[in-house]
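here is a sequence with its predicted model. Questions after.
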Amino acid sequence: MIQVKGLTKAFRTYKKQPGFGGAIKGLFNRKYEQTFAVKDVNFSVEEGELVGFLGPNGAGKTTTLKMLAGLLYPTTGSAQVLGYVPWQRDDGYRRQFALLLGQKNQLWWDLPALESLELNARIYGISRESLQKTVDEMTSLLDVKDKLNVMVRELSLGERMKMELIASLLHKPKVLYLDEPTIGLDVISQKTVREFLREYNAKQKTTILLTSHYMADIQELCKRVIIIDHGTIFFDGKLSEIIDRFADSKLITIQCEGGKQSPSEHLQKYGQVLEQNATEIKLKVKRERVIAVCKALLDELPVSDIDIQEVPIEDVIRQIFAR
């Protein structure tokens, strides 16, 4: 469905020297530097996959999506989506994909949401019956049916994002690019959007490439993730493999009877003491030492309960980005 080979996008930027003198010098002798937003990216996505596209700010995620949507021309490399070259902007391709940027508007600010949806339907040649059916179904799932006749500028951020999502899906695209679709939303709206996307992907078999800084979005929706950093693919595989490859520790939580515990300085020989109170101790222990540490703690302390967990995935991703 999506095939990317050696995709590279470089920007030539003017490097201004400081001060008024620098501005004058720039009139006669300009210095430029080349910045690679995306560099030699390779990946493929199968039909119906929902793939998480992760990376820190400035990693190249949005630039990649914009090239796949045909908004930017690459410097080098190739890509095919649905058999089309995106930046050739064939009409057949533009009718089969949608791009939703969480920080950009596609609805008319001073029109009711319904009129903006009707305008989009006219552009894509969607019949009134099909429009009515789609809007009824999606507004019910997203719980915004009573907001259709409200001016877009008067909608809350969460309501507007839901309407933007509906507008993107009116023509039933085969490929959907989502760039931060839940940014700025409250936890309830985030959950609603995630459930909607999961159900829509399962029902329509739409191929979705999703970027998000909320790990809850990725964990609940994506089995596969692609991590990009400094414009280059760092990891491409199952989400579960990230912990196996990059998490070198586990979390051990000990419940003690009677509040009898060892001092924190003594426990540090087993691992990093994250929390300690009268009845509970939480340690971060190297994976290869987990069994030995558990045995030692059981012998040393009046343990009533012990729990071993993986490090939260968002912490692992944060460590990867920090590297």
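Yep, that arrived. Residues are numbered from 1 along each chain as shown.

every contact and neighbour count from this point should use C-alpha atoms.
Fine.

surely residue 38 and residue 60 touch.
Yes - using CA atoms under 8 Å as the test, residue 38 is close enough to residue 60 to be in contact (5.4 Å).

for the two, indicate the residue with more neighbours.
residue 38 (27 against 24; other CA atoms under 10 Å).

how about the strands in the chain?
Counting by DSSP state E, the segments of the chain that form strands are 2-14, 32-45, 50-54, 76-81, 97-101, 175-179, 207-211, 224-229, 232-238, 249-256, 272-276, 280-286, 303-310.

Serialize these to JSON lines and add fields for distance to residue 20.
Conversion of those to JSON lines gives the following (distance: least, CA to CA, whole Å):
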{"stretch": "strand 2-14", "distance to residue 20": "16"}
{"stretch": "strand 32-45", "distance to residue 20": "18"}
{"stretch": "strand 50-54", "distance to residue 20": "40"}
{"stretch": "strand 76-81", "distance to residue 20": "37"}
{"stretch": "strand 97-101", "distance to residue 20": "37"}
{"stretch": "strand 175-179", "distance to residue 20": "39"}
{"stretch": "strand 207-211", "distance to residue 20": "41"}
{"stretch": "strand 224-229", "distance to residue 20": "36"}
{"stretch": "strand 232-238", "distance to residue 20": "37"}
{"stretch": "strand 249-256", "distance to residue 20": "53"}
{"stretch": "strand 272-276", "distance to residue 20": "52"}
{"stretch": "strand 280-286", "distance to residue 20": "54"}
{"stretch": "strand 303-310", "distance to residue 20": "55"}
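
then this one, side by side with the first:
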Amino acid sequence: MIEMRDLRKEFTVRVRKGVLRREKRTVTAVDGIDLVIAEGEMVGYIGPNGAGKSTTLKMLTGVLAPSAGSVSVCGLTPVPQRTRLALSIGVVFGQRSQLWWDLPLRDSFALLRHVYRVPADAHAARLRRCRALLELDEFLDIPVRQLSLGQRMRGELTAALLHGPSVLFLDEPTIGLDVVSKQAVRSFLAELGATGAMTLVLTTHDLADIERLCRRLVVIDHGRVVHDGTIEALHSRYGSRRRLVADLDLPLPPGFTVPGAELVSLEADGHRASFDLLSSSAGAVVGELTALASVRDLSLVEPDIEDVVARLYRS
């Protein structure tokens, strides 16, 4: 569905050199990305600020022309075939709107039907589904400028889907949203992706979005891919570990050890112990622990992906 081969994008900027003189300098935003995304995949595309994420999306959607390499989306070359491509993709940029600011949300949806020349029955069916899943009915007749950020983002998602795209590009779709709105957007996207009928590329700084929605994670830095795989592979590669927290009836004795785990902290006068899982599974460590100590309660803490990604950036 999406193919990038040695994709590059360079910009020429002018840098001040002295009082009156400026010097031209070439800045490489995307530096030789090779990436293939299959139909129905949900891919998280992340990186630090300035890594080249938004530049990549702009080349995929035909907004920017590559400096070198090739890119194909839905079998089309984005820039020369941008008009045809627009019928096959949906785009949501967190800081950009495709809705009419002074019109009620309902009227924006009606106008988009004519922009994309969508048959009335297909448009009505998709709008009906979005209204149910995103709970749009309570603000359909309110002008877009009067909507809250969460309401507007739900409207933006609907607008991007009404023409039935094959690929959905999302750039920071939950930025600035409250917890309730984030959950509504994530649940909607999860249900959308579960059908396998749409390819989704998600760029975000909110890693909870990635964990909730995407099995595949692509991390870029300085315009290059530094990780392409599962979130679990990222944890394994950068040494993050699951943690077992045990509440104990009695404090642990000095020198206490559990095979396959490392004791990392003792709290509550020794009644709460935290173990990092090393070579053994959680079940095996729990079995060893309960045989050696009087355990009142257990909890398993998954590694924080934000810590893992921060460690990757630092490396």
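Happy to help now that I have it. Remember, it's a predicted structure, so these values are computed and weren't measured experimentally.

can you pull the TM-score for these?
The TM-score (TM-score structural alignment, normalised by the length of structure 2) is 0.87; 309 aligned residues with a CA RMSD of 2.8 Å.

quick check: neighbours shared by residue 38 and residue 60 of structure 1?
When contacts are counted by CA atoms under 8 Å, 6 or more residues apart in numbering, residue 38 of structure 1 and residue 60 are jointly contacted by 230, 231.

hmm, residue 63 of structure 1 is touching residue 36, no?
No - proximity of residue 63 of structure 1 to residue 36 does not meet the contact threshold set by CA under 8 Å, at 10.4 Å.

what's the overlap in contacts for these two?
Common contact partners of residue 63 of structure 1 and residue 36 (CA under 8 Å, 6+ apart): residue 9.

excluding chain neighbours, what is closest to the residue positioned nearest the centre of structure 1?
Most central residue of structure 1, judged by C-alpha distance to the mean C-alpha position with CA atoms, centre = their mean, is residue 212 at 2.1 Å. Leaving aside its sequence neighbours, residue 212 of structure 1 sits nearest to residue 180 (CA to CA, 6 or more residues apart in numbering; 4.7 Å).

and if you look at residue 261 of structure 2?
Using CA to CA, 6+ apart and skipping residues adjacent in sequence, the residue nearest residue 261 of structure 2 is residue 277, 4.6 Å away.

the one you found reaches residue 245, doesn't it?
No - between residue 277 of structure 2 and residue 245 there is no contact under CA under 8 Å: 10.5 Å.

okay, those two: which has more neighbours?
A direct count of neighbours by other CA under 10 Å for residue 277 of structure 2 and residue 245 places residue 277 higher, at 22 against 19.

distance check, the more buried one against residue 256 of structure 2.
Per CA to CA, to the nearest Å, residue 277 of structure 2 is found 15 Å from residue 256 of structure 2.

and for residue 292 of structure 2?
9 Å.

same check, this time on residue 296 of structure 2
Taken as CA to CA, the spacing of residue 296 of structure 2 relative to residue 256 of structure 2 amounts to 17 Å.

repeat for residue 191 of structure 2
When distance is defined by CA to CA, residue 191 of structure 2 is 46 Å away from residue 256 of structure 2.

who's more crowded, the two?
The residue with the greater number of neighbours, taking residue 191 of structure 2 and residue 256 and applying other CA under 10 Å, is residue 191; the counts read 12 against 9.

that one pairs with which position in structure 1?
Structural alignment (TM-score structural alignment) places residue 191 of structure 2 against residue 199 in structure 1.

is it true that residue 258 of structure 1 touches residue 301?
No - no contact is recorded between residue 258 of structure 1 and residue 301 when judged using CA under 8 Å, the distance being 10.4 Å.

ok, the two, which is more surrounded?
Neighbours of residue 258 of structure 1 and residue 301, each counted by other CA under 10 Å, are more numerous for residue 301; the result is 16 against 11.

counterpart of residue 77 of structure 1 over in structure 2?
The equivalent of residue 77 of structure 1 in structure 2 is residue 69 (alignment by TM-score structural alignment).

need the nearest residue in space to that match, chain neighbours excluded.
Of all residues not flanking residue 69 of structure 2 in the chain, residue 7 sits nearest, at 4.4 Å (CA to CA, 6+ apart).

what sits against that neighbour?
30, 31, 32, 33, 34, 66, 67, 68, 69, 70, 71.

same thing but 7 Å
30, 31, 32, 33, 34, 66, 68, 69, 70, 71 (CA atoms under 7 Å, 6 or more residues apart in numbering).

and the match of residue 77 of structure 1, how far from residue 185 of structure 2?
Distance of residue 69 of structure 2 to residue 185 of structure 2, computed by CA to CA: 34 Å.

what's the counterpart of residue 210 of structure 1 in structure 2?
Structural alignment (TM-score structural alignment) places residue 210 of structure 1 against residue 202 in structure 2.

could you measure from its match over to residue 11 of structure 2?
The gap separating residue 202 of structure 2 from residue 11 of structure 2 is 24 Å, by CA to CA.
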